[in-house]
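S.K.: Sequence unavailable; structure follows:
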């Protein structure tokens, strides 16, 4: 269906070319971005109907580089979320664990749901651990911003 290693390599290349001078990649993994609302009934369909790509966390942003095109593959940054815009993180799923990133405020929120992480499938890393790592990155970013504002 798709070559995970190729998606990781091309996605990393694109992310690295779009980093700020003080930005570093802290975590990345292959996953699928859901196009439909993910529920226990639809989680398998969300994976098969989702968009394959690379999810990368940096000390400033979250990137999702998606693969598109059947005959000729193209790669592009489909989602770029500054860490300070993330309002909530959640994990769920019975068979397919997912990570939901909520961006914005209560009045205007957008959810991005990512499933089928390569490392989770390989049992090297659990989705809850990915969420915890991301929460730590966001917390550190907010602490640094507070320190910078106080100076």
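M.R.: That came in fine, so what should we check first? Please read all numbers here as calculations on a predicted model, not as lab measurements.
S.K.: switch to C-alpha atoms for all contacts and neighbour counts from now on
M.R.: Noted.
S.K.: Longest helix of this structure, counting residues only.
M.R.: The longest helix of the chain (DSSP state H) is helix 127-150.
S.K.: mind listing what's buried in it?
M.R.: 127-128, 130-131, 134-135, 137-138, 141 (16 or more other Cα atoms under 10 Å).
S.K.: another one to put next to it:
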């Protein structure tokens, strides 16, 4: 059974934090689906990932391409991903089910700490997933570095 990690973004924006988490997940050998709600926003994120740090290369694709199943990281808006991920990173309030947490190595929920609606959505996800018996951790960067603040 996997676990869900909640990342409360307060110091760095999504397009700076996500590549770091993707690199760590790739380092664990996982295939990843980055799930959002809006195709335009996922296209924006795709562009940002291609414009990453000069000393790194993060191979990824945007859903709908001819090689979706081969992508180590696939950006998608759907509940399933063609690349058979072992890790899902949900952004912008994208849904995550308890069943999904159980089948994945890891599920990450990244949310903007400056957006009250995003914080409320993350709290709701935390409650529904932990009430369903999912193992969960809450990570905050408010001190300037990532710290685990809660675990259930």
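M.R.: Everything's here; your move. None of the values given here were measured: they were computed from a predicted structure.
S.K.: Got a TM-score for the pair?
M.R.: TM-score for the superposed chains, counting by TM-score structural alignment, normalised by the length of the first structure: 0.24, backed by 75 aligned residues with a Cα RMSD of 6.1 Å.
S.K.: Any chance of the buried residues of helix 127-150 of the first structure in JSON lines with distance to residue 33 of the first structure as columns?
M.R.: Below are these laid out as JSON lines (distance: Cα to Cα, whole Å):
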{"residue": "127", "distance to residue 33 of the first structure": "14"}
{"residue": "128", "distance to residue 33 of the first structure": "17"}
{"residue": "130", "distance to residue 33 of the first structure": "16"}
{"residue": "131", "distance to residue 33 of the first structure": "16"}
{"residue": "134", "distance to residue 33 of the first structure": "17"}
{"residue": "135", "distance to residue 33 of the first structure": "19"}
{"residue": "137", "distance to residue 33 of the first structure": "21"}
{"residue": "138", "distance to residue 33 of the first structure": "21"}
{"residue": "141", "distance to residue 33 of the first structure": "25"}
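S.K.: Residue 46 of the second structure reaches residue 76, doesn't it?
M.R.: No. If you go by Cα atoms under 8 Å, residue 46 of the second structure and residue 76 don't touch, sitting 10.2 Å apart.
S.K.: what's the overlap in contacts for the two?
M.R.: Both residue 46 of the second structure and residue 76 are contacted by residue 62, under the criterion Cα atoms under 8 Å, 6 or more residues apart in numbering.
S.K.: Between those two, point out the one with more neighbours.
M.R.: residue 76 (24 against 17; other Cα atoms under 10 Å).
S.K.: Let me know the distance separating that one from residue 87 of the second structure.
M.R.: Distance, residue 76 of the second structure to residue 87 of the second structure, by Cα to Cα, to the nearest Å: 13 Å.
S.K.: shared neighbours of these two, which are they?
M.R.: In contact with both residue 76 of the second structure and residue 87: residue 33, using Cα under 8 Å, 6+ apart.
S.K.: Quick one: residues contacting the residue nearest to residue 10 of the first structure when sequence neighbours are not counted.
M.R.: Spatial nearest neighbour of residue 10 of the first structure, chain neighbours left out: residue 75 (7.2 Å); criterion: Cα to Cα, 6 or more residues apart in numbering. Residue 75 of the first structure makes contacts with 10-11, 14, 65-68, as judged by Cα under 8 Å, 6+ apart.
S.K.: Next, count neighbours for the residue nearest to residue 8 of the second structure when sequence neighbours are not counted.
M.R.: Leaving aside its chain neighbours, residue 8 of the second structure sits nearest to residue 140 (5.0 Å; criterion: Cα to Cα, 6+ apart). Residue 140 of the second structure sits with 19 neighbouring residues when counted by other Cα under 10 Å.
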